[in-house]
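Peer 1: this one's structure only:
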């Protein structure tokens, strides 16, 4: 009697098991701050200075003592001119200082009057047209960053604002986690690379290898070093050799296709011969078949072959796994709650990830064909609707939406 087939695994359980295998990679790289966008910070960044370093003006105008301007129309001489980047002298009693945005506030001044509220007189005085309040238009020293503060924490994935923040505390080089090295290859004698054979000359059963292109792009966007090993012939020895080569100097071996339970292919027995392999059936649609294992010291992940399934399992499982390898403190994508502008009356029992995009009214519409082989749906969509298994959707219901801008960042 055949053994009973194991039940489908919830996606969250599969992700938790996968992340439990992802130990942060050893090694720290020091890269120029200009080149750190997208990298994961390896150590806390602590500021050695205040930002701003001293009180400065947030407006072009005049630095004043509020006590000397009790009424509108007071005219006082201009005792100094303070451009940004210059040194300010203490404000002489009974005077004002012409000051520009970013310039240091002179000692003795307690407010800035914007130039629109001042009339410059021909005799060199300035007439104040509006009574100021203490502290107005002054940026205080340290109001952005205080000396000794942790500005960015280890595990943060750096974006443009974060690299600017690091530069603001004077850091030209940043410590970041090493990039994961990923070996990518495809198996299957039916696969043909674009450019090798024109469409009209394709043999029966042949298909162009699209998965390899988007998987490589997804890996590069995550900051991985990608070693593309091409298409491996459908032969046992060739598969063993490709896996052994990939395992020697890579952190992850990534393939697509040939991971369905009971499928006859060379990947499964080859991985099992060289290491270990677990075949998972995940309660998600698209993307039910998924494989995780080890070949030597390298992780192995096998994705389903249908292109949409391969894409969705990458962004939901492989992406967080790679971020965890880089030591990222946050691996889950952001989600929005948006209204459905469609009906979905016959849901699958599995958790569904529907390709959708926002319409002009701010709601979501579906691509008409949700088949796992229709890659057009992913190119058209700007996100995935995360719909619980068995959950019908009626127009107007709010649904969980994962924007591709987040998943592809």
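Peer 2: Received the coordinates, thanks. Just so it is clear, the model here is predicted, and its values are computed rather than measured.

Peer 1: For the rest of this, base every contact and every neighbour count on C-alpha atoms.
Peer 2: Noted.

Peer 1: What's the biggest helix in the chain, counting residues?
Peer 2: Criterion DSSP state H: the longest helix present in the chain is helix 236-248.

Peer 1: Which other helices and strands does that one contact?
Peer 2: strand 225-232, strand 252-256, helix 267-274, strand 289-295 (3 or more C-alpha pairs under 8 Å, 6 or more residues apart in numbering; DSSP states H and E).

Peer 1: Present the ones you listed as JSON lines; the columns should include distance to residue 96 and mean neighbour count.
Peer 2: Below are these laid out as JSON lines (distance: least, C-alpha to C-alpha, whole Å; neighbours: other C-alpha atoms under 10 Å):
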{"stretch": "strand 225-232", "distance to residue 96": "59", "mean neighbour count": "17"}
{"stretch": "strand 252-256", "distance to residue 96": "66", "mean neighbour count": "24"}
{"stretch": "helix 267-274", "distance to residue 96": "78", "mean neighbour count": "18"}
{"stretch": "strand 289-295", "distance to residue 96": "71", "mean neighbour count": "23"}
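
Peer 1: structure B:
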């Protein structure tokens, strides 16, 4: 069964994880949870990514700095597996352990996911039975852990390779328009805030939130094909020029589709998320967007999220032709467009994170070019 599972490229990593979990439970039925957290080395962030859980997941849509999780740091440095036979004996101020205990889990096995000296994340196994991870069970589960680790490493390496190729194309236009650097850092983090809030409503998981975060900065990749005299014009575009500017959406779709085909990655499950962001981020709920004139639920949720994040950061960023709006003024504008241009749930979500928005703005301070 495992070999058949590995050959099914149409399955997402989360779906494969669930299938592997099912197979492990045929041998060890009391292994009730398997979860993956991925590591962002650049930001020192651990983020929940995928899980297979008997019941609801105790920890979802969560991130924390690895530097603040000393025990996990030690595991990563030692490349060892950690087994805890009784979680109730762990300090009560440990968030992760506390959530597991509240969900009835009493023992755990944690293994770092590493390849060629690089940390990709951690695997977590849990059972409601104290002392569950005996030597025999540990040996069996560790073999499956190796398979899961390889699947994650392949997924992330492929994602980074493809993202890098698209980002390279985006770099050509970064030097030609105002939406550079910190604008993309900010708006992608706004998009992640919204995606986390809306994921349960749209039956999405942690991996989808991560893909929205990773791909939202690539929404305008098609601007590489916009002529300089239009892209760099400081004033308002004429109707004819605006029609040319709108072409960046279809050009962006052509670029990512070509790269997808060239890389031979047509089976990648995350490509749909990127496609939806690039193709539909200028659609409006009232059907007055472009290039397809989609309305309401016809617009993929990824695109609706990206639109709100992008509009908010454009309003609150200084440009050569305008001053930055205050967050409060921008919030007021978003609310005025909710249900018209913008998705109301996305607007409500972003506004609810006003303090986090200030932190993001402070971390990625605007310069003249944004």
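Peer 2: Great, that's in hand. As the structure is a computational prediction, the values presented were derived from the model and not from experiment.

Peer 1: Can you pull the TM-score for these?
Peer 2: Scored against TM-score structural alignment, normalised by the length of structure 2, the superposed chains reach a TM-score of 0.26; 164 aligned residues with a C-alpha RMSD of 6.9 Å.

Peer 1: Need the helices and strands packed on helix 236-248 of structure 1 in JSON lines (columns: distance to residue 177 of structure 1).
Peer 2: Converted to JSON lines, those look like this (distance: least, C-alpha to C-alpha, whole Å):
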{"stretch": "strand 225-232", "distance to residue 177 of structure 1": "13"}
{"stretch": "strand 252-256", "distance to residue 177 of structure 1": "16"}
{"stretch": "helix 267-274", "distance to residue 177 of structure 1": "28"}
{"stretch": "strand 289-295", "distance to residue 177 of structure 1": "22"}
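
Peer 1: so which of those comes closest to residue 17 of structure 1?
Peer 2: Nearest to residue 17 of structure 1 among these is strand 289-295; the distance by C-alpha to C-alpha comes to 9.9 Å.

Peer 1: just checking, what packs against the closest one?
Peer 2: Using 3+ C-alpha pairs under 8 Å, 6+ apart, strand 289-295 of structure 1 is in contact with helix 236-248, helix 267-274, strand 275-281, strand 298-303.

Peer 1: looking at the ones you listed, which is buried most?
Peer 2: Comparing these by mean neighbour count (mean count of other C-alpha atoms under 10 Å), strand 298-303 comes out on top with a mean of 25.

Peer 1: what helices or strands is that strand leaning on?
Peer 2: strand 252-256, strand 289-295, helix 307-313.

Peer 1: where do the helices sit along the stretch 101-250 of structure 2?
Peer 2: 135-174, 181-198, 206-215, 228-231, 239-263 (DSSP state H, counting those that start in this stretch).

Peer 1: and the angle from the first one to helix 239-263?
Peer 2: Which is helix 135-174 of structure 2. Relative orientation of helix 135-174 of structure 2 versus helix 239-263 (axes from the mean of the first three to the mean of the last three C-alpha atoms, to 10 degrees): 140 degrees.

Peer 1: And helix 135-174 of structure 2, what's buried?
Peer 2: For helix 135-174 of structure 2, the neighbour count (16 or more other C-alpha atoms under 10 Å) marks 141-142, 145, 148-149, 151-153, 155, 159, 162-163, 165-167, 169-171, 173-174 as buried.

Peer 1: That helix vs helix 181-198, what angle?
Peer 2: Helix 135-174 of structure 2 and helix 181-198 are oriented at 130 degrees to each other (the same axes, to 10 degrees).

Peer 1: Tell me the helices and strands packed up against helix 135-174 of structure 2.
Peer 2: Using 3+ C-alpha pairs under 8 Å, 6+ apart, helix 135-174 of structure 2 sits against helix 13-27, strand 107-115, strand 118-127, helix 239-263.

Peer 1: Fine, thanks again, bye for now.
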